[in-house]
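Peer 1: Show me the folded form of this:
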Amino acid sequence: MKRCDVYYGDAHAIKDVSIDLLDRTVTAFIGPSGCGKSTFLRCLNRMNDTIDICRVTGDLKLDGEDIYDPAVDPVQLRARVGMVFQKPNPFPKSIYDNVAYGPRIHGLAKDKAELDAIVEGSLKKAAIWGEVKDRLDQPGTGLSGGQQQRLCIARAIATSPEVLLMDEPCSALDPIATAQVEDLIHELRENYAVVIVTHSMQQAARVSQKTAFFHLGIMPEYDDTDKIFSNPSDKRTQDYITGRFG
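Peer 2: Below you'll find the predicted structure:
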């Protein structure tokens, strides 16, 4: 993942950000509101393509392939780079169909038995199988907020992505549901590169191994999480984590 710039019309929203995201590692993006964390996250699976005035330049690669190459299909890219949003957003479909949606459109299952196995496996990895296995035909929207978010995580991993992006996945959840999702992030790291945008520095410290600090569209610092929180090398990072601004 090399140099990246993002423009909204004439506004230069992300300036020369360069980062290498590591496999089987949770990377946290922290920084004050409006500093570019979510904008940069959305570059990684081309969600910014959906915004007419947004323009992304630079060199963003997944497994050595430029994800902005015209030959790259954004739909296929999003199967490899899954995303979980701030507010749980299950489709108005059954729990089963929420998880089966991606594998169906990408043709990942030969038959019903294979699709059943993908759905069960994804719900198990998202730590929600035990709660929903007897009501897979019921609407996903009928679950609690924390269950809905874990269902959305199951939906995101059902296409066997390499990277999982999470944009403040706990901000709409209560403390118990937040703890469940944080535990789940620890487990997901065994199989995926996980990138999480969070407003909570405590959460970043709990779940991540690497942390990138964003400020006014630039990334002053990117390092091991322990170092960022104990001995940051940039004064802006120091001022942010000690509460001098936020």
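
Peer 1: only C-alpha atoms for contact and neighbour calcs from this point on.
Peer 2: OK.

Peer 1: hang on, Thr39 is in a strand, isn't it?
Peer 2: No - with DSSP: H, G, I helix; E, B strand; the rest coil as the criterion, Thr39 is helix rather than part of a strand.

Peer 1: how near is it to Lys15?
Peer 2: 11 Å (CA to CA, to the nearest Å).

Peer 1: So for those two, which residue has more residues nearby?
Peer 2: Thr39 (19 against 16; other CA atoms under 10 Å).

Peer 1: Would you quantify the distance from that one to Ala100?
Peer 2: 28 Å.

Peer 1: what does Leu188 give?
Peer 2: With CA to CA as the criterion, Leu188 and Ala100 are 19 Å apart.

Peer 1: would you list every one of the strands in this structure?
Peer 2: For the chain, applying DSSP state E gives strands covering 4-8, 11-17, 26-30, 54-58, 61-62, 65-66, 81-84, 163-167, 193-197, 210-215, 218-224.

Peer 1: to compare against the first, here's another:
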Amino acid sequence: MSVSPPVDPAAVHRRLPESLARRLDLHWLAECASTNDEAMRLPLPDPGSLTVVGTDRQTQGRGRQARAWQSWPDASLTFSCLFAFPPGTSLAALPLAVGVALAQALHALGVSGVGLKWPNDLLVAGAKVGGVLIEAQSRSAAPIRVVVGVGLNLDLPPDFHPDGGIPATALARHLSPLPPRDALLATLLERLDAVRAAYLAGHGFAPWQEQWNALDAYRGLAVTVRDGERETVGIAAGVDDTGRLLLDTAAGRIACCVGDVSLRPLA
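Peer 2: Predicted coordinates for the structure are as follows:
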């Protein structure tokens, strides 16, 4: 398994445009349980700043629906961004906008075959290379505290087998040589800052809808959508401007909200 040097916060700042570097508040930890938890404990940032918490080793990472997120020292890029949005900001489709930003960053680095799986998985050649976990806290008239967690596989142990779901992959299998984590993180943060700015400006998911649909790895394919114990089979038809999955079923087109719904290709 490839070994990637630890992240050097100073090097990340040097790789960013000056306009972003001076607004970046980067906290990098040797080890922590969860970067989302660490970020959630920080003071809310000023509207124009970007606060990020990352770690070389995350011991209790998690994904959607309380699933564990596995990562490996020196072979993962794990970090969380802390955003503050005005009360009433619609965040349902934020994972999708973040997914577009991550996909664009990988494409800019030279990765081909990048795709997205609704609502929060980043794919390369149909296998999962990363994921997004967004958590929010809100109080009446106070700004909404939003943490955007990102986990990216840089490499995988030779004996790794995913626990069900779609196959897993790593950037080292699709990008050679693999850039240092400083460079990867800087490229990702530029794109994520654009998402933050668009949501602060009140644009929401609209600027990302067309791009998300163009990256949809399952569009036009037969899929199963599970909501609790209920399963619905249909043809994936992209997402609408609120981020809902559109599904063409025998009874007509329906829209599925993110929530605890999961999507799988039809066996």
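
Peer 1: Once they're superposed, tell me the TM-score.
Peer 2: The TM-score (TM-score structural alignment, normalised by the length of the first structure) is 0.28; 116 aligned residues with a CA RMSD of 5.8 Å.

Peer 1: that's a helix at Thr187 of the second structure, yeah?
Peer 2: Yes - judged by three-state DSSP, Thr187 of the second structure forms part of a helix.

Peer 1: Now it: closest residue in space, sequence neighbours ignored.
Peer 2: Ala105 (5.9 Å; CA to CA, 6 or more residues apart in numbering).

Peer 1: Then Leu77 of the second structure?
Peer 2: Leu77 of the second structure's closest residue in space is Leu152 (CA to CA, 6+ apart), at 5.1 Å.

Peer 1: which residues does the one you found contact?
Peer 2: 76-78, 129-131, 170 (CA atoms under 8 Å, 6 or more residues apart in numbering).

Peer 1: In terms of helices and strands, where is Ala11 of the second structure?
Peer 2: According to DSSP states H and E, Ala11 of the second structure maps onto helix 9-15.

Peer 1: on that earlier part again, among the contacts of Leu152 of the second structure, which are in strands?
Peer 2: 76-78, 129-131.

Peer 1: Kindly reformat these as TSV containing distance to Leu245 of the second structure and neighbour count.
Peer 2: Output for these, formatted as TSV (distance: CA to CA, whole Å; neighbours: other CA atoms under 10 Å):
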residue	distance to Leu245 of the second structure	neighbour count
Ser76	29	25
Leu77	28	27
Thr78	27	25
Val129	21	23
Gly130	20	27
Gly131	18	25
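
Peer 1: In CSV, list those along with distance to Gly234 of the second structure.
Peer 2: Putting those into CSV (distance: CA to CA, whole Å) gives the following:
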residue, distance to Gly234 of the second structure
Ser76, 35
Leu77, 35
Thr78, 34
Val129, 25
Gly130, 25
Gly131, 24
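
Peer 1: Among these, pick out the one closest to Gly99 of the second structure, please.
Peer 2: Gly131 (8.1 Å; CA to CA).

Peer 1: thought the closest one was touching Leu116?
Peer 2: No - Gly131 of the second structure is beyond contact range of Leu116, at 9.7 Å (criterion: CA atoms under 8 Å).

Peer 1: how close does Thr78 of the second structure get to Val53 of the second structure?
Peer 2: 9 Å.

Peer 1: Between the two, which contacts overlap?
Peer 2: Contacts common to Thr78 of the second structure and Val53, judged by CA under 8 Å, 6+ apart, are Thr35.

Peer 1: all strands for the stretch 1-150 of the second structure, in order.
Peer 2: 24-29, 50-55, 76-85, 114-117, 121-124, 127-137, 144-153 (DSSP state E, counting those that start in this stretch).

Peer 1: Tell me how many other residues surround the residue nearest to Val150 of the second structure when sequence neighbours are not counted.
Peer 2: Nearest residue to Val150 of the second structure, sequence neighbours excluded (CA to CA, 6+ apart): Val132, at 4.8 Å. Using other CA under 10 Å, Val132 of the second structure has 23 other residues around it.

Peer 1: quick one: contacts for the nearest residue to Ile134 of the second structure once chain neighbours are set aside?
Peer 2: Nearest residue to Ile134 of the second structure, sequence neighbours excluded (CA to CA, 6+ apart): Val148, at 4.6 Å. Applying CA under 8 Å, 6+ apart to Val148 of the second structure gives the contacts 36, 80-83, 132-135.

Peer 1: re the thing from before, quickly note the distance from the residue nearest to Thr187 of the second structure to Gln211 of the second structure.
Peer 2: The gap separating Ala105 of the second structure from Gln211 of the second structure is 13 Å, by CA to CA.

Peer 1: Give the residue from the two that has the larger number of neighbours.
Peer 2: Ala105 (22 against 16).

Peer 1: OK, contacts around the more buried one?
Peer 2: Residues in contact with Ala105 of the second structure (CA under 8 Å, 6+ apart) are 187-188, 191.

Peer 1: could I get those as JSON lines with distance to Asp227 of the second structure and neighbour count?
Peer 2: Converted to JSON lines, the contacts of Ala105 of the second structure look like this (distance: CA to CA, whole Å; neighbours: other CA under 10 Å):
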{"residue": "Thr187", "distance to Asp227 of the second structure": "35", "neighbour count": "21"}
{"residue": "Leu188", "distance to Asp227 of the second structure": "31", "neighbour count": "20"}
{"residue": "Arg191", "distance to Asp227 of the second structure": "31", "neighbour count": "17"}
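
Peer 1: Need these in JSON lines (columns: distance to Arg230 of the second structure).
Peer 2: Formatted as JSON lines, the contacts of Ala105 of the second structure follow (distance: CA to CA, whole Å):
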{"residue": "Thr187", "distance to Arg230 of the second structure": "40"}
{"residue": "Leu188", "distance to Arg230 of the second structure": "36"}
{"residue": "Arg191", "distance to Arg230 of the second structure": "36"}
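
Peer 1: ok, the residues you listed vs Asp248 of the second structure, which is closest?
Peer 2: Out of the contacts of Ala105 of the second structure, the member with the shortest distance to Asp248 of the second structure (by CA to CA) is Arg191, at 31.9 Å.

Peer 1: Against which helices or strands is the helix or strand harbouring the closest one packed?
Peer 2: Following DSSP H and E, the helix or strand that holds Arg191 of the second structure is helix 181-200. Applying 3 or more CA pairs under 8 Å, 6 or more residues apart in numbering; DSSP states H and E, we find helix 181-200 of the second structure packed against helix 9-15, strand 76-85, helix 94-108.
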